[in-house]
Every structure is written in structure tokens, then in C-alpha cells.
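Undergrad: whatever this is, show me its structure:
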Amino acid sequence: MADMMGVMLDCSRNGVLRPQQVKKYAELIAKMGYNTLMLYTEDTYEVNNQPYFGYRRGRYTKEELKELDAFCNSIGVTLMPCIQTLAHLNCIFRWQGVYDGVQDIDDILLAGEDGTYQLIDDMFATIAECFSTKDIHIGMDEAYLVGLGEYLRRHGPQKRFDVINNHLKKVCEIARKYDLKPMIWSDMFCKLALNTANYYTQADTAVIAEMPEMPENISLVYWDYYSSDYDRYVRMLKTNLMFNRPVVFAGGAWTWTGFGPKNQYSIDNTAAALRACRDCGVKDIFITIWGDDGSECSMFAVLPALLYAAEARKGEVDIDRLKEKFLEIVGADWDSFMLLDKIQLNNRFDTTLLYSDAFAGLSDWRYDGTEDAYFAALADEIAAQKQVGSFSYMFKKYEMLCRALAIKSDLGIRTRKAYLDGDKAALEKLAKEDYPEAICRIEAFYQAHRTEWLTEKRPQGFEVQDIRLGGVQQRLRSCIATLLSYVSGELSQIEELEEPVLPSDGGTHCWRKLVTAGVISHNVH
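TA: Model (predicted):
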């Protein structure tokens, strides 16, 4: 079997790629030299005997998966299932009375429970029916609280490594029943085996020999996309190899920190990672494209990072030839796509600017007042790009985003300054001109974003974008009403603007942490 060079598409964070778009992606990466395409589906695929699994989530039907499998095979690409069999299944637990009996805690399945293994059996039966490959990624990452919920109540304190390892053995037995060859994300296994919360930097590999072995029919996937440190990758690859199981490396093409991509950051990290893989003899590789917090970035926006990874796998990369090849394959200009990286301003997320409340100013302390001009110029630069292939709709979205950010980015800062200066004339101008203009531009961005979404993805999940972007506009309308009431003398003060803005962790791109300091929901699901 040829060494794997794959791409993983996240179809679980509200954005389920339309089958026709999956085919388009498969064709593009096949031309780049990839031979594997993974669909990361937590609950977004039909499962035998499980009508609530993926209900209202835009799940793929069995017929669609079979069709995609056949299509990918016809162009020399293996379509590989990438699912979850322990954690990251929070969406199924919203259906009360359906999956309660197989829940340990939060998004984690209950290890040792017969119902859990019946569910996994149904998953594997469906996978075996729909995919021609026998390879399967069964997840098991980030199950930080495994064994600490219902499992703890039933069984009392247990070694958590034993809990996850025994669960893994049972899952692998079911996989063997269907002749499937599983791989898992290695982080949880390594953390528990090494007794560390952060095995990326604090692993004591001396304890590995003391741990029981994992099942024979398993491969470990070391995932890492946060560093350009070659030595770190070498150290971590060697740590994973010490378990004496096949090791796969998973890098990342960054699409999960807002609406904009991070191609150059992905390229820099990939270069170091793939060099380490070559030196450590790790030959199976794939690049993940995650959709954390709502799949707001197009998966096509990181095509440059994917082409770079495919070429870097072979050795040194000729950047001029790379650009020529990108034009040949994608039908678009490399530099035009790389321009989109500029939306993430010095690692200050576009979502921070867009979602931050104009009165609360939770992130205002991080900005210097130059953002409006920056995004106005960037909008014009994006609009001027002519060689964008079939992705004009995507570039229109990013142009409209920048035009919205050109006025929204410092709206709260200007509002607070005028208020503290006692300048009611400036506040009235803001309320009657700038705030309405911001609403208008955000609406234009919303329409372009909606066009992109419905072109690439199923409609299920876009309701979250409706809520978020509609919420931004309605909040601005509310701020207008408050400002005008203050200007007219109806209000003696604006309470939100009386409170000083304090520095806080500005590293988040997560919507619920940006829009309010209040409570969105107590429900962890």
C-alpha cells in the first residue's frame, strides 16, 4: 500500500460540505498529489438503527457516502471515514432520553457500558457498508474527563489510563469484527500513559515501558499544528514511536480562528513538521482542516497551504514552480489567495473585531486605532484581484468582511472616547451615521457569507450564523437607541461606558466569549 498523503475535512462544526463540493475538493487534492480524503464526521453521517444520530445536523446519508466513495476511487483517492468513539459527541446528548444511558460526562461516551458498544457497533456496520477502505480513524482525542462522571459513580475511582485503554481494546474488537483497521488521535493515550497534562512539553518517556500495551490493530496519530520548531516535532514523533505501533502525523491548514485563513502560518509549521517526519521515518501524513466555532472560514481558502504540503512532502519547494502549479490546478493566482491571510491582523482575529460589543469593549484595549484604514485598504486590494478561478464568491465575502471591519473595528473605541469627553455632538453623529453604516456593511457581509456557505455547505448550521450576525446588527441598533436617549437627555449616563475597560485575555476567537461578559448558556452541550 502507498504511503498516505491525505487531507481531512471537518464536517462536524455546523459546516457539512455538500457532496458535490467534496468531489471538487477530491479532484483538486488529487491533482496536487494527495491520495486520501478524510471526512471528519462526529455525528454527521447516517448510522444504522440510530435515527437521532446527526438529526437536524445535515448528516450524510449512506447513499451519499457510497457515491462519494465510488467517485473518489475513480480518481485515485481513498475516501476514509474519520469518526469519534469516545469524546466530541456532545450533539447526540441533546436528545434527552435517547443517549442518556451511554453518557459518562459532557461529550464523552460511557466506557464499559453495553449500550455504548452497541452504538459503536452500529457505527462500524454503517462504515463497513459505505466505504471500500478498511482504514478508519476512530478519534478518541481530548476526552479530558473520561471516567470522571457516570463511570466514576458506578465504579468508583479507577486508573484513567486503564479506563481508556480497556475502552480502546473493546472498540478495536468491534473494528476487527468488520475487518476495519483503526487509528486514533494519540494525545489522550499519551497523556494518561505518561501521567502528564501536557505531553507536548512535559513527557517522561521512561514510564512508557511500565504501561500495558494497546491493541495490536491500532495506529497512533500524532497531531500538531502549533509550532515551527523542528526539534519539537522530532521529540514528539519519537515519543509516539516508543509505543511500538505505526505512527501517522497530522498537521493543519488553519481555518479555525475566524473567517480568515492562515496559509503562511500553516506553511511555516508544515515545513518543520514534514522535515521531522522524513528524518524520523514517519511516512503516513495528513493535513487537517478544522472548523472550530462554527466553520466560518471556507475550506477552500487554504488551498495554498495544501499544495505546499504536497510539494514539501517530496523535499525542497521551488516557490516559483509552486505558484505556477497552483494556477494550473486551482485556476487562480497564488498571491491572491495568500492575500486573504491579511484578514487576521497580526494574529488579532477578525471575529474579535466583528463580534466585540461596542459598549462592553471587551477587546478594545488590544487595538491601536489604525485598523479602520488597514481594512479599508485591504478591501480594495481584495476587490482588485482578478485571477481567482471559480472562487469569486469567496473573495467577495472577504471584501465585504473587510469593508465591515473598516468601520466596526474601532466603533466602540470612538464611542467610548466621545462619551468620556462629554462630546454629545460626536455621539449623535456616531448614532446617526457610523452605527447605521456599520449595520449596512455587516448586512452586506452577511449576504456574501450566506452565498459562500450555501454554495459550499448544507444549510443546516447556518442558522448559527444568522443568530450571530443578526445579533451583531441588532445590538448596534440597541446601542443607537441608547446613544440617542443619552444625547436627548432622557438618560443621564450610559452605564456600560462608565465602567473602565480592563485588559483581559484577548487570545480568543470564540463567539460566546467575545460578545458578552454575561452568560450565554449554562448548558455544556
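Undergrad: only C-alpha atoms for contact and neighbour calcs from this point on.
TA: OK.
Undergrad: which ones are touching the closest residue to Thr44 other than its chain neighbours?
TA: Spatial nearest neighbour of Thr44, excluding adjacent residues (Cα to Cα, 6 or more residues apart in numbering): Arg59 at 3.8 Å. Residues in contact with Arg59 (Cα atoms under 8 Å, 6 or more residues apart in numbering) are 16, 43-46.
Undergrad: before we move on, what about Gly291?
TA: Residues in contact with Gly291, defined by Cα under 8 Å, 6+ apart, are 10-13, 15, 255-256, 297.
Undergrad: next, the structure of the following sequence, for comparison with the previous one:
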Amino acid sequence: DIARGGVPKVDTFKEILRLLFLLKYNFFAIYFEDLYPWKSYPSIGLKRGKLTLDEWNEILEYGGKLGIDVFPSLELAGHMENILTLPEFRKYSEWHRPREGCLDVSDEEARKFAYTLLKEALDTSPSKYIHIGGDETWAMGRGKSLDKTLTYKGPDLYLMHHKNMINMVKERNKKPILWGDMLTGMYLRRKEGELWSKLVEDRIWSEVIIANWDYSPSPKEYFVRKIRLFSDRGYVQIACPGYSNWNKYYPDFDTALKNISNFLGAAREEKIFGFMATAWGDDGEECLFSHLYPLILATMEIAEGNGRWEEKWITISGENEKILEFRKDVGKPEVSNYIKKVLFNPVQEIKDYPIYNIWRKILEKYRDTMLPEPLKFIYNCIKVGIEKVDGKVNVSDYIALSNQYTYLWLKERKHNGLERIVARFWSAASQLDLIKKL
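TA: Now for the predicted structure:
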């Protein structure tokens, strides 16, 4: 996911591709939303650091030399908020608030707009595969389209729109990939889910690869049932676990590894087509891409090896066991899921969290450890968090974190989106300054 805040520099893409090559991955999907290098609509993604066509071609070429098929992952129904909020495209929004992100596919002009975007992506992507999105279109049928008929037609509109796109892809002798959640209504409320679940019976889905996603630490039996929703109908699917790196500065390793192990274990037993691990960036993509590398290795070891990834990580990274231990300790949910809350929420909301004994032990355990810069930042976040709870934090501590994070961001990413993250540190600093003056 490069769409939620952090667009990698080309060198970062190449570093990721080298890691994928080393670990024997064969595909790399880039989730774009509005950041694909479309020429038809130059205003799309312009201020958010979208890839240029030259950058895209350089990434494609580099991946090709390594035997890795790079393809785009698009959104052409939902998750279009960064397009629909632009003045010239607001008219295509299903909902009265374009930030909701759903396209009004009842409108022929809006559909043609989406198909133009798809056509250009097909023209500029040599891969056999293209991901056409299709997830979380919760507002479809509830806005302008409902006003026209006063009848809820969400599933029908979804089917019509995606049939058209599937046929466009097939005409190019390519294979479309589609998120599977709306086909079964699996994440909707019960009554609404029942309406959407009828979609799965349409045979058009036999023409796609269904990306069956779930990021929960559920048991293997749960994932077997989820896989069979599609396999019992003869559909081709890939299992899509997640790295639990969204909305946080460091991945929740415990949740991610349990999700990966159980989902891919079920996928292997059910003999499905393959898997696609996902790393999302909701709320600004704070988690540095380098923090994901151990999980990328662990995923392949769980999928194709014996699951013991730690020794291989030490070998390929050059890190020692103590640093790996730090990675795993800060990847526990008591740490990774709370850093952001502790740093930026009011003291009265965070002071009773049952986590601080763990945090203090981490500070003591790794006080003299020479950590790589990205991990030192996480250590410093924990340190500032403890100082905040103890009433010892200073304005300068937040400014130092901001400066350290800015340096790390700019090493691997374009500048676009950084201002949103830096503003949180400076806001926390200004609030602290105000409190100290009262």
C-alpha cells in the first residue's frame, strides 16, 4: 500500500524487490488508489507524490530482471476518496461526502471515467495480472443511485460494474484479481450481508482470481471455512493475510504471525492457488517499510518452509540475536498497538493502560544495545511514552522524535504525506507546552 501516505522512492522499491527475489517471491502488487501514473487525468494524485510513468517503468524493468512480475492493484469502485474529493470528480461520488470514496456506478459518465482509468492501466502494465479492487464498497446503492429509483440496488450495481471491468481485462488476454469480501457480504451486518451474499453465485467470478482477505488471529478451522466459501463453488482464489502494520509505528508481530500461520496453513491444506501477503498504511503509513522485512521472510518460511524464520533473518540481515529479540519484543501487541495512543492521547486517557511494566522492562533490557536507526526510533518512542506517564516528558522530546522520524521517512520515501505525521508530534509538543504554562 503506497496510497495512504508514504510513496517509496524508486531505490526503496528496488530494495524491496531484491528482498522478494532473495526469498523466492514471484509477484509484487503495488496498491495505488490515485497514485498510478495516469496521463489522461494529470490532476489525479498530483499533490500526493504519485509515480511518474518513468518511475513505474523503471520499477517494472527492475522487477522483470529479477523474475518478479510487478502489477498494479487499483480501486475503481470504492476507496476512491482521493480522486472523488478533487473538484472535477466530485460529481462521480455516490455519497454526498466524497470522502466516503464510493463511485456512483449508476451514472454512465462515472462508469466511463473508471473504465478510462482501467484502460490506461492495462495499456501501461505488461503483466498478465491486474487487480481491479472491489472491496468495502459499503455505500454503493445508498446515495445518488438510491435517489434515482428509491430502491436499494447495491449488489446489482456492483455486479454490473465489475462484469464490465472483468470483460475489459479479458479482452486483453489478462487475468483480473478481485477482493472477495463483497461477494459474500462477509464483513457486513447480518441482514445486509444476506443481500450481498447472493452475488457469489454469479458465474462471472469464475473468470477472476478472488483475493480472499482476512487479517484476524483466528484458528485454522475458521480460515478453512472461509476458503470453502469460494472453493466449494469452483472459484480460483489466493489467501491474503496481513502484517498488522496499519495505524501504528511498528507491526503487531504476534497477531500478524498467528494470522499468517493459520491462514496459510488452511490454504495449503485446501490446495488453493497461492497467497498474497498484504501491508496496509491506514492513517498515514507511519510504519516504515523496513519494519516489514522480517514478516516478509516469515511469510515465505511459513508458506513454503518449516516456519523457522529467525535464523534466516539473522543470516540475511546481519543483525545479532539481541536485535531480533528487540524486534519481537516491540512487536508484541502490548507495545506496537499502544505506541501511538500513548504518545498522542491525553495522559488521563492512557495512564491506566496495563502495559507500562512491559515497556519499562524493554527500556532496561535494551538500554545498552546498539540498535539500527529505525529500531532506535521505536525505543525512543517507548522512552518518551514512559516519561509522559511519569510526568517527566519535555517539549524537546517530541521535537526530537519528529526530527528522527523525518530523517527515517525521507530515507525511504518521497516527502509527500510526511507533513501529516510530523504535525502530530508538533501538536503533542504544543499541547505539552501549554499544559506546562497553566
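Undergrad: just the TM-score for the two chains, thanks.
TA: With the length set by TM-score structural alignment, normalised by the length of the second structure, the two chains reach a TM-score of 0.91; 431 aligned residues with a Cα RMSD of 2.6 Å.
Undergrad: about what we covered before: which contacts among the contacts of Arg59 of the first structure does the second structure share?
TA: Conservation of the contacts of Arg59 of the first structure in the second structure, assessed by both residues aligned by TM-score structural alignment, their matches' Cα atoms under 8 Å: retained contacts are 16, 43-46.
Undergrad: in helices, which of these fall?
TA: Within those, no residue falls in helices by DSSP state H.
Undergrad: please enumerate the strands of the second structure.
TA: 27-31, 69-73, 129-131, 175-179, 209-213, 236-240, 274-275 (DSSP state E).
Undergrad: quick revisit: make TSV out of the kept ones among the contacts of Arg59 of the first structure and add neighbour count and distance to Leu339 of the first structure.
TA: Shown next, in TSV, are those (neighbours: other Cα atoms under 10 Å; distance: Cα to Cα, whole Å):
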residue	neighbour count	distance to Leu339 of the first structure
Val16	30	26
Asp43	25	34
Thr44	25	32
Tyr45	28	35
Glu46	24	38
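Undergrad: now the helices for the stretch 301-450 of the first structure?
TA: Listed in chain order, the helices of the stretch 301-450 of the first structure (DSSP state H, counting those that start in this stretch) span 303-312, 319-330, 334-339, 350-355, 371-383, 392-408, 411-420, 424-429, 435-456.
Undergrad: want to throw those into a markdown table with distance to Cys172 of the first structure and mean neighbour count?
TA: Below are those laid out as a markdown table (distance: least, Cα to Cα, whole Å; neighbours: other Cα atoms under 10 Å):
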| stretch | distance to Cys172 of the first structure | mean neighbour count |
| --- | --- | --- |
| helix 303-312 | 31 | 23 |
| helix 319-330 | 39 | 15 |
| helix 334-339 | 42 | 18 |
| helix 350-355 | 41 | 24 |
| helix 371-383 | 49 | 18 |
| helix 392-408 | 42 | 24 |
| helix 411-420 | 54 | 19 |
| helix 424-429 | 64 | 17 |
| helix 435-456 | 35 | 20 |
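Undergrad: can you redo those as a markdown table with distance to Glu210 of the first structure?
TA: Putting the helices of the stretch 301-450 of the first structure into a markdown table (distance: least, Cα to Cα, whole Å) gives the following:
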| stretch | distance to Glu210 of the first structure |
| --- | --- |
| helix 303-312 | 37 |
| helix 319-330 | 47 |
| helix 334-339 | 48 |
| helix 350-355 | 46 |
| helix 371-383 | 55 |
| helix 392-408 | 52 |
| helix 411-420 | 57 |
| helix 424-429 | 68 |
| helix 435-456 | 49 |
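Undergrad: of all these, which lies closest to Ala193 of the first structure?
TA: For Ala193 of the first structure, the closest of the helices of the stretch 301-450 of the first structure is helix 303-312, at 31.1 Å, according to Cα to Cα.
Undergrad: check the mean deviation of that closest one from the second structure.
TA: Helix 303-312 of the first structure, aligned to the second structure and superposed, deviates on average by 1.5 Å (mean Cα distance after the TM-score superposition for the first structure).
Undergrad: residues in the second structure matched by that helix, start to end?
TA: On the basis of TM-score structural alignment, helix 303-312 of the first structure is assigned to residues 293-302 in the second structure.
Undergrad: same deal with stretch 268-277 of the first structure?
TA: Using TM-score structural alignment, stretch 268-277 of the first structure lines up with residues 258-267 of the second structure.
Undergrad: mean deviation, the matching stretch versus the first structure?
TA: Stretch 258-267 of the second structure sits 1.2 Å off on average (mean Cα distance after the TM-score superposition for the first structure).
Undergrad: who's in contact with that stretch?
TA: Applying Cα under 8 Å, 6+ apart, the set of residues contacting stretch 258-267 of the second structure from outside is 215-221, 223-224, 227, 239, 241-242, 274-275, 299, 302-303.
Undergrad: buried subset of those residues?
TA: Applying 16 or more other Cα atoms under 10 Å to those, the neighbour count classes 215-218, 220, 223-224, 227, 239, 241-242, 275, 299, 302-303 as buried.
Undergrad: what's the match for Thr133 of the first structure in the second structure?
TA: Applying TM-score structural alignment, one finds that Thr133 of the first structure aligns to Ser127 in the second structure.
Undergrad: you'd agree Lys341 of the second structure is up against Gln348?
TA: No - assessed by Cα atoms under 8 Å, Lys341 of the second structure is found out of contact with Gln348, at 11.7 Å.
Undergrad: helices along the stretch 101-250 of the first structure, start to end?
TA: For the stretch 101-250 of the first structure, the helices defined by DSSP H, counting those that start in this stretch cover 114-130, 150-155, 160-177, 187-193, 230-241.
Undergrad: re earlier: could I get the contacts of Gly291 of the first structure as JSON lines with distance to Leu180 of the first structure and neighbour count?
TA: Output for the contacts of Gly291 of the first structure, formatted as JSON lines (distance: Cα to Cα, whole Å; neighbours: other Cα atoms under 10 Å):
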{"residue": "Asp10", "distance to Leu180 of the first structure": "22", "neighbour count": "23"}
{"residue": "Cys11", "distance to Leu180 of the first structure": "22", "neighbour count": "27"}
{"residue": "Ser12", "distance to Leu180 of the first structure": "22", "neighbour count": "29"}
{"residue": "Arg13", "distance to Leu180 of the first structure": "26", "neighbour count": "19"}
{"residue": "Gly15", "distance to Leu180 of the first structure": "27", "neighbour count": "29"}
{"residue": "Thr255", "distance to Leu180 of the first structure": "30", "neighbour count": "25"}
{"residue": "Trp256", "distance to Leu180 of the first structure": "30", "neighbour count": "22"}
{"residue": "Cys297", "distance to Leu180 of the first structure": "33", "neighbour count": "26"}
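Undergrad: name the nearest of those relative to Arg458 of the first structure.
TA: Set against Arg458 of the first structure, the nearest of the contacts of Gly291 of the first structure by Cα to Cα is Gly15 (6.9 Å).
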